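1. sequence and predicted structure below; questions after.
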Amino acid sequence: MRYLLGLDIGTSGTKTALFDELGNTIATATYGYELFQPQAGWAEQNPEDWWQACLNGIKDVIDNSKVSGSDIKGIGLSGQMHGLVLVDKNYNVIRDSIIWCDQRTEKQCEYMTKVLGKEKLIEITGNPALTGFTLSKLLWVRDNEPENYEKVYKVLLPKDYIRFKLTGVFATEVSDASGMQMLDINTRNWSDELLQKLEIDRNILADVYESVVISGHVTEEVAKLTGLEVGTGVAGGAGDQAAGAVGSGIVKEGIISTVIGSSGVVFASTDTPRFDKEGRVHTLCHAVPNKWHVMGVTQGAGLSLKWFKENFCRKEIDEAKEKNINIYDYLSKEAAGSKAGANGVIYMPYLMGERTPHIDPNVKGGFVGVSLINNHADFVRSILEGVSFSLKNCLDIIEDMKVEITDVRVSGGGAESEVWRQILADIFNYKLSTIKASEGPALGVAILAGVGVGIYESVEDACEKIIKGQDVVNPNCDNIALYDKIYKVYNSLYPRLKDI
């Protein structure tokens, strides 16, 4: 039997997963790390923490599975998108990585728009200037830390730093590079026009490949540290959303993915680039060769529930521990005790600004409609509903772009909640299906690696064989009209919050 390894460098931790060529999960390991917030709206991580988590994870899955390193035929890399990793000429990290949810770069986005124009930015990169994307972060370092900018030898994304540590090669691939906002998504290569106008040296960018291409091979040093075979191929891989889409079989038009992770994403594959003129959803290169995708993103999805848990659930955490219940399962059960509409409480999930449909890094979240009748369960349910309303905003825009929708699949940590899945089905008014690909992005990039090393003929062929549907959730007809009414109120609240 041949095996494939998938690494998913996430925001809260790195998951390492080993699969056989049939897509069965053989072993997994997850190691967490810190997120630093030096100021409000800032978010940073230490790339060396990612690397240590990868080393530990690889060693664990090899040791626990008893699979020989020589039987692992390929490695795929997935990672949180948009993070800025700066490396000097000695291959050392210059500063902590500024990651995807950081919102400090508003001035740099204004500069990008002034120099290039909003329409030109969308035409080239598929997106207007965005605070979360990599380019504005690079410009922020140039403006505010010139001593660090002068040291820059290479600009990398989180997963591509791990690629360098595994292989010694500086490389990226089209799906993740699309989120840097320096790639021409039409040609699937760096935009010389954009780089020249913004006075950025193309040489500081890594070579860009299609996601299935083997971009490097495991070094002797890494083999000794991990148990991998020297020369094992490392595929281009994908940004976490494209990787998760492959791992859920979202590789052709008509199939829509909704992911409830730290952020929330509605993702659709397209055969040609599709653009929203207002830039409310992202258009990026897919990890599938010669395909693209549109993607709406809400910043504070699972992040909202995590924030609420950490600040307002001391009692619930203690009770969950006593009963040996996962705290999120506990909160999900609690939310089920509140009726649809959360007894009037509406949650706006803008804890880290917003991207879709409001490109607004400064908007703040809030609970609206609170009265003396409300209890803890209402607040928990309102979070699940508010995030789902925000995801509905994403879906509406994609529908307005005339993207075909025949099948909606849901995944991510939030989708493990039966209550949250039902709420989402009711608000979307679509039948939802979950996927037996619980490892999501890690499986997706393992598939990409499998194509790269010749185990699978194509991404589509592999997904057809491996990805199978699981549970189906039908909308509850009793709740559809109620949620439609609340959705209208929800949409009216942003203008009232944006100036607070």
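-> That came through fine. These numbers come from a predicted model, not from an experiment.

2. from here on, contacts and neighbour counts on C-alpha atoms
-> Fine.

3. these two touch, right, residue 27 and residue 63?
-> No - counting by C-alpha atoms under 8 Å, residue 27 does not reach residue 63; the two are 9.4 Å apart.

4. more neighbours: these two, which one.
-> For residue 27 versus residue 63, the count of surrounding residues by other C-alpha atoms under 10 Å is larger for residue 27: 21 against 15.

5. what about versus this one:
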Amino acid sequence: GEDVCLNHLLNSPGNFTASKLAWVKANEPHIYEQCDKIMLPGDYIAMMLTDAITSSNSGLSEGIFWDFQANEVSADVMDYYGFDDNLIPEIKPVFSNHGEVTSEIAQRLGLKAGIPVTYKAGDQPNNALSLDVLEPGEIAATAGTSGVVYAVSDQVSYDPQSRINSFAHVNHQLTEETTRIGILLCINGTGILNRWVKENFGNNLNYVEMNQLAAQAPIGSNGLLVMPFGNGAERLLNNRILGASFQNLNFNIHSRSHIFRAAQEGIAFSLHYGFELMQANGVIPKVIRAGNANMFLSDIFSNALVNVTNTPVELYDTDGAKGAALGAGFGVGIYSSPKEAMSKLTKLKVIEPNAAQVAEYQAVYEGWKSILEK
């Protein structure tokens, strides 16, 4: 039922790993009957390296197997789907010894046998770690092919409409008193939209040249608004299939400069719309952190996001691989805490809100939002 799912699992489980396993059980019973243990991708890679099978509260929560009230694997999920408890691997802390590299694998990969695997996490929790997003109010943003906003909260909370997801962050229950929930939303059409306008309106321009043209149009693109949802239904829109659209396009006013700018502004507005859902769920943004890559290479996009959210953006020279290596350093005891492990990240730039532009962007956003919610 809805109440149990949201209060205990923090999510509607329908499109996550537990339900996918239930599909296998119902539709491919000959496969299911051979199962000894279930693993998320990181668990499987670690098993291949070490021959040990483990998981964590963070990993299991991403599969919607974790009961946050009971602080254990959900008996409700296991009973409802008819899963045997023995399918669940040994559960260990995120930062701990999940096994050592075997001699065979060490020889094949040119590594030293016995190296411990001391950290594993899903892509977005790990991206957040790599950006030192560990405390309430800190937000990690990515804007590549799709866009993700990942915020940290100290409250076990959920969205009543399941438009955003809540998982155990990598440092959840690092101590008994530490509650750290990662709250995630995904926009399917960020870099995809930017590439689409480049391919269809760019006439062989590169992205730098396209951004230079976009800068020639004013904030708000003279009334042109873009809905960036052309890559499928969005959970933050309650699965309405809205598609992408250009609103208020005027052949006498608008050029491709306006189209380039409006597309990037529409992407920033869609992320801000998700921010508002997060704020309704108790997230109070203090800072947005991102890698200096993808859409964040565009000043148009970065400034639009900073000013419409009225939240500074810090850009770092980091990526998920570097973050994972540092996380493993904490897991093996080189660092005393994840915060210390991330303490020497290189901050490249800070973009602060501009008071005049905040008001201008937020006025444009309200018009964009009114179209979205019609």
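-> Right, received. Where do you want to start? Just so you know, these numbers come straight off a predicted model, no measurement behind them.

6. in the second structure, what residues pair with stretch 158-170 of the first structure?
-> Against the second structure, the aligned range for stretch 158-170 of the first structure is residues 41-53 (TM-score structural alignment).

7. now the matching stretch, how far from the centre of its chain.
-> For stretch 41-53 of the second structure, the gap between its own C-alpha mean and the chain's C-alpha mean amounts to 23 Å (C-alpha atoms, centre = their mean, to the nearest Å).

8. contacts for that stretch next, please.
-> For stretch 41-53 of the second structure, contacts defined as C-alpha atoms under 8 Å, 6 or more residues apart in numbering pick out 37, 39, 54-55, 89-90, 98-102, 105, 117, 120-122.

9. just the ones of the residues you listed in strands?
-> When DSSP state E defines the strands, the subset of the contacts of stretch 41-53 of the second structure inside them is 54, 55, 90.

10. separation between the residue mapped onto residue 359 of the first structure from the second structure and residue 251 of the second structure?
-> Structural alignment places residue 359 of the first structure opposite residue 238 in the second structure (criterion: TM-score structural alignment). For residue 238 of the second structure, the distance to residue 251 of the second structure equals 33 Å [C-alpha to C-alpha, to the nearest Å].

11. between these two, which one's more packed in?
-> For residue 238 of the second structure versus residue 251, neighbours defined as other C-alpha under 10 Å are more numerous around residue 238 (12 against 7).

12. what sits against that one?
-> Applying C-alpha under 8 Å, 6+ apart, the residues near residue 238 of the second structure are 161, 163.

13. from residue 152 of the second structure, how far off is it?
-> Here the criterion is C-alpha to C-alpha. By it, residue 238 of the second structure lies 23 Å from residue 152 of the second structure.

14. residue 318 of the second structure now?
-> 19 Å.

15. so residue 74 of the first structure sits in a strand?
-> Yes - the assignment for residue 74 of the first structure, made by DSSP: H, G, I helix; E, B strand; the rest coil, places it in a strand.

16. you'd agree it is up against residue 455?
-> No - if you go by C-alpha under 8 Å, residue 74 of the first structure and residue 455 don't touch, sitting 9.4 Å apart.

17. tell me which of the two has more neighbours.
-> With other C-alpha under 10 Å as the criterion, residue 74 of the first structure and residue 455 differ in neighbour count, and residue 74 comes out ahead with 29 against 18.

18. looking at the first structure, where would I find the counterpart of whichever helix in the second structure runs longest?
-> Scanning the second structure for the helix with the most residues, using DSSP state H, yields helix 256-280. Helix 256-280 of the second structure corresponds to residues 376-400 of the first structure when matched by TM-score structural alignment.

19. that stretch vs the second structure, average distance?
-> Compared with the second structure after the fit, stretch 376-400 of the first structure shows a mean deviation of 2.1 Å (mean C-alpha distance after the TM-score superposition for the first structure).

20. what residues sit buried inside that stretch?
-> 377-395, 397-398 (16 or more other C-alpha atoms under 10 Å).

21. counterpart of residue 348 of the second structure in the first structure?
-> The criterion is TM-score structural alignment: under it, residue 348 of the second structure has residue 470 as its aligned partner in the first structure.

22. contact partners for that match?
-> 433, 434, 435, 436.

23. three-state assignment of it?
-> Using three-state DSSP as the criterion, the local structure at residue 470 of the first structure reads strand.

24. sounds good, over and out.
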